[in-house]
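Chemist: quick one: sequence and predicted model below, then my questions.
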Amino acid sequence: MDAQPKATVPTLYEWAGGMDNFEAWTDLFYKRVRNDTILEPVFRGMSPDHSRHVAHFVAEVFRGPTTYSSNEGSHYEMIHKHLGKHLTETQRRRWIELILDTADVVGLPDDPEFRSALVGYLEWGSRLAVINSKEETVSEPTDAPMPKWGWGETGGPYIP
């Protein structure tokens, strides 16, 4: 009897369509932020490369290429960028609303499994950003691993 090949489950990064889709998503999102009365003050004066860095960060978290950690920063440095910003729950909720709406506009997958993972990560990350924004120093070790997110695995974001 011939053995059937085992199907390979795509990563969230692959399912989303790769780096072009992540970059299109964050590029449009940060363009929209410029016209948002709640978020514009938070991102006023951001680097022109900000949206690309965020795309690379999220793509890596979703098990894509290690572009961010190899060339642009680390999880520690991402946390550090939020220190002292004093983000509010209103700003966090608006960020979630606008980034998910932008995911729809650019055509990221809308199946329940992908969106569950996407929302799970965005909620987790945005809540950490708010917590860290109230701090002046980073308690995370400088060599903290990049979070890894998948298809609903348990054990938190640091899944090998």
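Modeler: Arrived safely, thanks for sending.

Chemist: when you work out contacts or count neighbours from here on, use the C-alpha atoms and nothing else.
Modeler: Will do.

Chemist: nearest the geometric middle of the chain, what residue?
Modeler: Centroid-nearest residue in the chain, with C-alpha atoms, centre = their mean: residue 58, separated by 3.7 Å.

Chemist: so residue 15 versus residue 25, what's the distance?
Modeler: With distances taken as C-alpha to C-alpha, to the nearest Å, residue 15 is found 14 Å from residue 25.

Chemist: comparison target, given below:
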Amino acid sequence: MTQQTSIPTLFDWAGGMPVFENLTRLFYQKVLQDPLLEPVFKHMSPDHQVHVAHFIAEVLGGPEWYSTSEGSHFKMIQKHLAKHLTEQHRQRWVSLLLETADEIKLPDDPEFRSAFVAYIEWGTRIAVINSNSNDLQMNPDEPMPKWGWGVPGGPYLG
């Protein structure tokens, strides 16, 4: 008889909510020191970094804190409307986030990072598209994205 092992969510594999809250806290400190990104984020609410942590965590299989008490996928996308983000903004945002992920020792196994980076790339590209629009053509009840392990199918335990 073969023992079946449960595959953890990306959220669990990363270490849970404290990891995501720490990631966004340190990341947004860098954002506010960055000459390209600081003008975009200087007026963000003090709760912004926690909301982003909860959003990313939920997408990666964590608790539904964002969608049940802080917003929705629709509302998150609305926050980007008419911000006129560029590819340079997006690339810097991704670069600083991944730099911070390395600094806090977010798992760096190929399977986790492949899935994590794939979500960050997907989400930031959608943010740029929506930021260059003044109107959102989206169902307000659109569910939160759910991101999994993708092609690798789970962590490498070998």
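Modeler: Sure, I can see it. Computed from a predicted model, the values in this text were never measured in an experiment.

Chemist: any idea what the TM-score is?
Modeler: The TM-score (TM-score structural alignment, normalised by the length of structure 2) is 0.94; 152 aligned residues with a C-alpha RMSD of 1.1 Å.

Chemist: if we can go back for a sec, ok, residue 15 and residue 25 of structure 1, which is more surrounded?
Modeler: Higher neighbour count among residue 15 of structure 1 and residue 25: residue 25, with 24 against 13, using other C-alpha atoms under 10 Å.

Chemist: which helix runs longest in structure 1?
Modeler: Counting by DSSP state H, the longest helix found in structure 1 is helix 112-133.

Chemist: quick check: nearest residue in space to the aligned partner of residue 132 of structure 2 in structure 1, chain neighbours excluded?
Modeler: By TM-score structural alignment, residue 132 of structure 2 lines up with residue 134 in structure 1. Excluding the flanking residues, the one nearest residue 134 of structure 1 by C-alpha to C-alpha, 6 or more residues apart in numbering is residue 86, at 5.0 Å.

Chemist: surely the one you found is in contact with residue 133?
Modeler: Yes. If you go by C-alpha atoms under 8 Å, residue 86 of structure 1 and residue 133 touch, sitting 4.8 Å apart.

Chemist: compare those two (neighbour count), which wins?
Modeler: residue 133 (21 against 16).

Chemist: what's the local residue count around the residue lying closest to the more buried one once chain neighbours are set aside?
Modeler: The shortest distance from residue 133 of structure 1 to any non-neighbouring residue, by C-alpha to C-alpha, 6+ apart, is to residue 83 (4.3 Å). For residue 83 of structure 1, the count of nearby residues is 19 (other C-alpha under 10 Å).

Chemist: now check structure 2 for the residue matching residue 83 of structure 1.
Modeler: Going residue by residue (TM-score structural alignment), residue 83 of structure 1 aligns to residue 81.

Chemist: which residues sit in contact with its match?
Modeler: 130-136 (C-alpha atoms under 8 Å, 6 or more residues apart in numbering).

Chemist: repeat for residue 82 of structure 2
Modeler: Neighbours of residue 82 of structure 2 in contact, by C-alpha under 8 Å, 6+ apart: 130-134.

Chemist: what residue in structure 2 is paired with residue 68 of structure 1?
Modeler: Per TM-score structural alignment, residue 68 of structure 1 is aligned with residue 66.

Chemist: same question for residue 43 of structure 1.
Modeler: In structure 2, residue 43 of structure 1 lands on residue 41 (TM-score structural alignment).

Chemist: count residues in the vicinity of residue 77 of structure 1, would you?
Modeler: Residue 77 of structure 1 has 16 neighbours, counted by other C-alpha under 10 Å.

Chemist: filter the contacts of residue 82 of structure 2 down to the buried ones.
Modeler: The neighbour count (16 or more other C-alpha atoms under 10 Å) marks 130-131 as buried among these.

Chemist: pick the one among the contacts of residue 82 of structure 2 closest to residue 92 of structure 2.
Modeler: residue 131 (15.8 Å; C-alpha to C-alpha).

Chemist: for structure 1, what spans make up the helices?
Modeler: According to DSSP H, the helices that structure 1 contains are 12-16, 19-33, 40-43, 50-61, 67, 75-80, 89-106, 112-133.

Chemist: please name the nearest non-neighbouring residue to residue 26 of structure 1.
Modeler: residue 51 (5.2 Å).

Chemist: let me see the contact set for the one you found.
Modeler: Here residue 51 of structure 1 is in contact with 23, 26-27, 30 (C-alpha under 8 Å, 6+ apart).
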